[in-house]
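Student: attaching a predicted model along with its sequence, questions to come.
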Amino acid sequence: MCLAIPGQVLSIAGDEPLLRQGRVAFAGIVKAVCLAYVPEAQPGDYVLVHAGFAIALIDEVQALRTLAYLAGFEPEDPR
């Protein structure tokens, strides 16, 4: 079974699409992530990350709900 974790892109380095790296925050932990599979990602976006690669863009509500579920409690509605 594979697990992808949502994180927020803080910054992006590199202009070459296959070599773009992002600093991504996961509930306070920041990691370098390859952005080759999501070339449209921008700082502030939420991405799903598996094995060091961002594999999809997701919306903020979905990301926060997933993080809350993984933390073991129900999220508040951000609206």
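Tutor: Right, received. Where do you want to start? Quantities reported herein were computed from a predicted structural model and do not represent experimental measurements.
Student: okay, CA-based contacts and neighbour counts for the rest of this
Tutor: Fine.
Student: buried sites along stretch 57-68?
Tutor: The neighbour-count check on stretch 57-68 (16 or more other C-alpha atoms under 10 Å) flags 57, 60, 63, 64, 65, 66, 67 as buried.
Student: try it against this one:
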Amino acid sequence: MCLAVPVRIESIENEMAVCSVGESGTTLKASLMLLEEEPQIGDYVIVHAGFALRILDPQEAQESLQILREMAQVGQVV
């Protein structure tokens, strides 16, 4: 199973972005070539398989991250 994750763009070089994942301090690189709009540093994007698929509204991104945190906590209890 694959999961698309909301991440925050920290830097952009050409068509690649370094993105932070939640509050963990983890970063990943994502291609921006599939986005219709031009992203900016600080934007949240949804990333799947190394590609940013769309820019998210900041509130939508935070809600998705909260759901993922809650799912992770439930998984730890089992």
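Tutor: Right, received. Where do you want to start? The structure presented is a predicted model; accordingly, all values stated were derived computationally and were not measured.
Student: just put the buried residues of stretch 57-68 of the first structure in CSV and tack on secondary structure and distance to residue 28 of the first structure.
Tutor: Compiled in CSV, the buried residues of stretch 57-68 of the first structure are given as follows (DSSP: H, G, I helix; E, B strand; the rest coil; distance: C-alpha to C-alpha, whole Å):
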residue, secondary structure, distance to residue 28 of the first structure
57, strand, 19
60, helix, 16
63, helix, 14
64, helix, 13
65, helix, 16
66, helix, 15
67, helix, 12
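Student: any chance you could map the strands in the first structure?
Tutor: 5-13, 21-26, 29-34, 46-50, 53-58 (DSSP state E).
Student: in JSON lines, list these along with distance to residue 73 of the first structure.
Tutor: Formatted as JSON lines, those follow (distance: least, C-alpha to C-alpha, whole Å):
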{"stretch": "strand 5-13", "distance to residue 73 of the first structure": "16"}
{"stretch": "strand 21-26", "distance to residue 73 of the first structure": "16"}
{"stretch": "strand 29-34", "distance to residue 73 of the first structure": "19"}
{"stretch": "strand 46-50", "distance to residue 73 of the first structure": "20"}
{"stretch": "strand 53-58", "distance to residue 73 of the first structure": "20"}
